[in-house]
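K.L.:
sequence first, then the predicted structure:
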Amino acid sequence: MTILISVLAFIAAIGLLVTVHEFGHYWVARRCGVRVQRFSVGFGRPLWSWTLGRDRTEYVIAAIPLGGYVQMLDDREAPVPESERHRAFNRQPVGRRMAIVAAGPAANFLFAILAYSLMFMVGVSGIKPVVGYVEPGSLAAEGGFQARDRIVQVGDTETVTWELAALNLLEQGLDGRRVEVLVEDAQGREVLRSLDLSDRRRLLDDGPLLDKLGIVPWHAWSEPVLGELIPTGAAARGGLQSGDRIIQADSLPIDSWQSWVAHVQARPDQAIQLWIERDGRREFMVIHTGSREVNGERVGLIGAYPLVDAEAAEAMRAQVRHGPWTAVVQGIERTWDMSVMTLRVMWRLLTGEAAVSNIAGPISIAEYAGVTAVIGFSAFLGFLAIVSISLGIINLLPIPVLDGGHLLYYCVELIKGSPVSPTVEAVGQNIGIVLIGLLMTLAFYNDFMRILG
């Protein structure tokens, strides 16, 4: 069922975004007096087609939903009657041709603004940015972060949810400098923490940002309190009970479930001296861990699950919602911020500072589409917006066969006063096809590597 949801969400998302992109070309072409012969969503064999309008434009939904195209009248492709030549794309002034080509990516950016605006009006749900655990020796530990810190601001930007906190940390980290983070600690005091994000290569390596910082967000099971016990496990045999809070293990304080798990896993088949809290009283006991092999290494285990605090989990939920006007303003700002960040990350990829494993292919995008579709309408809108921005930016790259490549040719035409020669266009098209093929191969390779491990 999960795979089916991902596939359907992916097809719906790509179909919608391709339609938006191609409609941008179509709408401006019509306004410029160019005759549109075909509007196709998808490539390959047509599944459905119908013909409408005075120009008998053919509208097609094709079998391969990974793109689309708008076919315009062009006498370089087929003979055009003299009476229709003024409506051919290649006969238009260079300014009109540039407007028609640029309209596709522009439509993607406008759609992102609309999607983000709707998202903010519906309401963006998230989790308050409270730290559950800090990995010893990590960037966060070096910066003084502690369990139960709530991130209030990253730089000058307020952070209400973990999504906003991570987004702002990444944005600031792209500058390669130390970032000041205002937190509210466990005692309710506002304290300034610091993160050294000067190592951009480490920051932009593959994997979640918070993992690289050494921060584990707070969860409903973050407290070191035992929930369900396996009857035959070491915890039950040693006398531990559901509801016991682990206070100290082998003279070391335990302040989170993650630190308790790390302590147990590091001690396979060993005795652990514990101080626990049970029914308001402190008790001492000794348990003997079991063990199992994980990735070729023996780790300790006791057969216990964390206690899930449903009330605390509900209290940690946050929602960002705006009225229509503010939502539109926020939609414009978010689209701009994400566009700039995408360009900066792409530049880091070219300079080798970001791992190429960050490039996601259709499988990863489909998985994310399925996840956001299950989460809810607001999350799916956010997914559509970021993919739409990515499509807009990628299509503006100065690579032949993409819109940006055509715009580059037209800029050359403006400078030299005549179109680029057909030979140069043909060579450029071949280079562009190779580059796009290599990029798609890398994206698929990354997808399969994620699946395999």
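P.N.:
Received it, and whenever you're ready, just let me know what you need. This is a predicted model, so every value here is computed, not measured.
K.L.:
please count neighbours and contacts with C-alpha atoms only from this point.
P.N.:
OK.
K.L.:
who's in contact with the closest residue to residue 185 other than its chain neighbours?
P.N.:
Excluding the flanking residues, the one nearest residue 185 by CA to CA, 6 or more residues apart in numbering is residue 149, at 4.4 Å. By CA atoms under 8 Å, 6 or more residues apart in numbering, the contact set of residue 149 is 130, 131, 132, 183, 184, 185, 186.
K.L.:
okay, pairing it with this:
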Amino acid sequence: MDYAAGVGLLWNSLLIKVVPFLFVLTIIVFFHELGHFIIGRLCGIRVLVFSVGFGPELAGFNDRHGTRWKLCAIPLGGYVKFLGDENAASMPDANALERMSEADRSEAFPAKSVGKRAATVAAGPIANFILAAAIFAGTAYFSGLVVGDPVVAEVQAGSPAEAAGFRPGDRVISADGNEIDYFGDLQRYVSVRADTPIRMTVERDGKPLDLTVTPRETTQADGFGNDYRTAVIGLVASNDGSSFRVHYLGPLESLRYGVAQSWFVVARTVDFIGEMFAGKQDTKQIGGFVSIAQISSQVATLGFAPLLNLAALLSISIGLLNLLPIPVLDGGHLLFYAFEAARGRPLSERVQEIGFRIGLALVALLMVFALWNDISRLT
């Protein structure tokens, strides 16, 4: 291989691996910080910096309100800095606040009511959830949904479905009283209920029949060879394409779908976190930037809509992560504000400083642990 060919191969590899990752991460970070920015502005807080990325500034400009919008060299996050913040983690600077003029103090973040500060902080994760719902709704509206009738083509031997009495030709009508319209509805309902009995109603020979099945947890591989854990019952849909079609949704239907899909992902993620702390989930499933980059490049090969849907999934994950009650994260700030509201005064600067240091250490440990998992998967 000559030098030019080697450089070309490296460049193409970087484009495939890096560009989808940067695209996904940038839109998630931008909308997260935009949530802080918009609500902060509405609360009368002066915004000094809106940064996508950390480190040296690559490009930027000042808007008419004096906010510096900038793109930085390390694209692994971002921040909004308000007047009165000591740093990008929004630690309060009491001394700086005392030295401010009355006009500046009226626009400083620490001088605002606890309600306005809490709303500004919570707006970041909320923006992540809104972004996810909008993406799910948009892709459903423009690309449609591939759906299949909930008709059983095959019952796998030795499966929970066989034990429950399912037969080929059965049409699933409901699960625990929830209507099943498509085969995907059935898969989604079952996937999060390992070892939990489900009462299903099927239509057989034109008559309703009640069956009870208990999903079994198993490890499966996606189309790229990545393993994931899910619950199954052993029902197979027809694979001849006769029962599958593209279903296009109207604007309101798409919006409802986007919200419902986002809520499902939120609930599933919260369940996963709880099960992980209870020892029921493998912590090796936690991934970091390397995993995100790898998955982004894989999904990008499927098209732009799947890449957007991945961004929606990650946006929800980042929103939930930021709501954890860990100082330096948005949830940690909200925890401090809850104490302030209950006590009638903020926690001492010393207590907050200790909390931020502990929070920073916890976040650093989590990042190292995620990176270790990433490296373990590659070796």
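P.N.:
Nice, thanks for sending it over. Computed from a prediction, not measured in an experiment: that's the story for all the values here.
K.L.:
would you pull the TM-score for this pair?
P.N.:
After superposition, the two chains reach a TM-score (TM-score structural alignment, normalised by the length of the second structure) of 0.80; 351 aligned residues with a CA RMSD of 3.2 Å.
K.L.:
any quick ChimeraX command for the buried ones out of the contacts of residue 149 of the first structure?
P.N.:
Listed next is the ChimeraX selection for buried residues among the contacts of residue 149 of the first structure, using 16 or more other CA atoms under 10 Å:
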select :130,131,132,183,184,185
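K.L.:
of all the contacts of residue 149 of the first structure, which comes closest to residue 252 of the first structure?
P.N.:
When those are ranked by distance to residue 252 of the first structure (CA to CA), residue 132 comes first, at 17.7 Å.
K.L.:
and the one helix or strand that closest one maps to, what does it pack against?
P.N.:
Using DSSP states H and E, residue 132 of the first structure sits within strand 131-134. When contacts are defined as 3 or more CA pairs under 8 Å, 6 or more residues apart in numbering; DSSP states H and E, strand 131-134 of the first structure packs onto strand 215-217.
K.L.:
on that earlier part again, ok, then the element right after the strand holding residue 132 of the first structure?
P.N.:
Using DSSP H and E, the helix or strand that follows strand 131-134 of the first structure towards the C-terminus is helix 139-142.
K.L.:
helices or strands next to that following helix in the packing?
P.N.:
For helix 139-142 of the first structure, the elements it packs on are strand 190-196, helix 209-213, judged by 3+ CA pairs under 8 Å, 6+ apart.
K.L.:
would TSV of these with mean neighbour count be doable?
P.N.:
Shown next, in TSV, are these (neighbours: other CA atoms under 10 Å):
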stretch	mean neighbour count
strand 190-196	17
helix 209-213	17
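K.L.:
got CSV for those, with distance to residue 69 of the first structure too?
P.N.:
Converted to CSV, those look like this (distance: least, CA to CA, whole Å):
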stretch, distance to residue 69 of the first structure
strand 190-196, 46
helix 209-213, 37
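K.L.:
hang on, the earlier thing: which one of the contacts of residue 149 of the first structure is nearest to residue 229 of the first structure?
P.N.:
For residue 229 of the first structure, the nearest member of the contacts of residue 149 of the first structure is residue 132. The distance, counting by CA to CA, is 22.3 Å.
K.L.:
ok, and what's touching the strand holding residue 132 of the first structure?
P.N.:
Contacts to strand 131-134 of the first structure, defined as CA under 8 Å, 6+ apart, come from residues 140-141, 145-151, 214-219, 222, 256, 258-259.
K.L.:
can you check stretch 274-286 of the second structure too?
P.N.:
Here stretch 274-286 of the second structure makes contact (CA under 8 Å, 6+ apart) with 228, 272, 370, 373.
K.L.:
show the buried residues in those.
P.N.:
Buried residues within the contacts of stretch 274-286 of the second structure, defined by neighbour count using 16+ other CA under 10 Å: 272, 370, 373.
K.L.:
need the counterpart of the last one in the first structure.
P.N.:
So that's residue 373 of the second structure. When the first structure is aligned by TM-score structural alignment, residue 373 of the second structure is paired with residue 446.
K.L.:
just say helix, strand or coil for its match.
P.N.:
Under the three-state scheme (DSSP: H, G, I helix; E, B strand; the rest coil), residue 446 of the first structure adopts helix.
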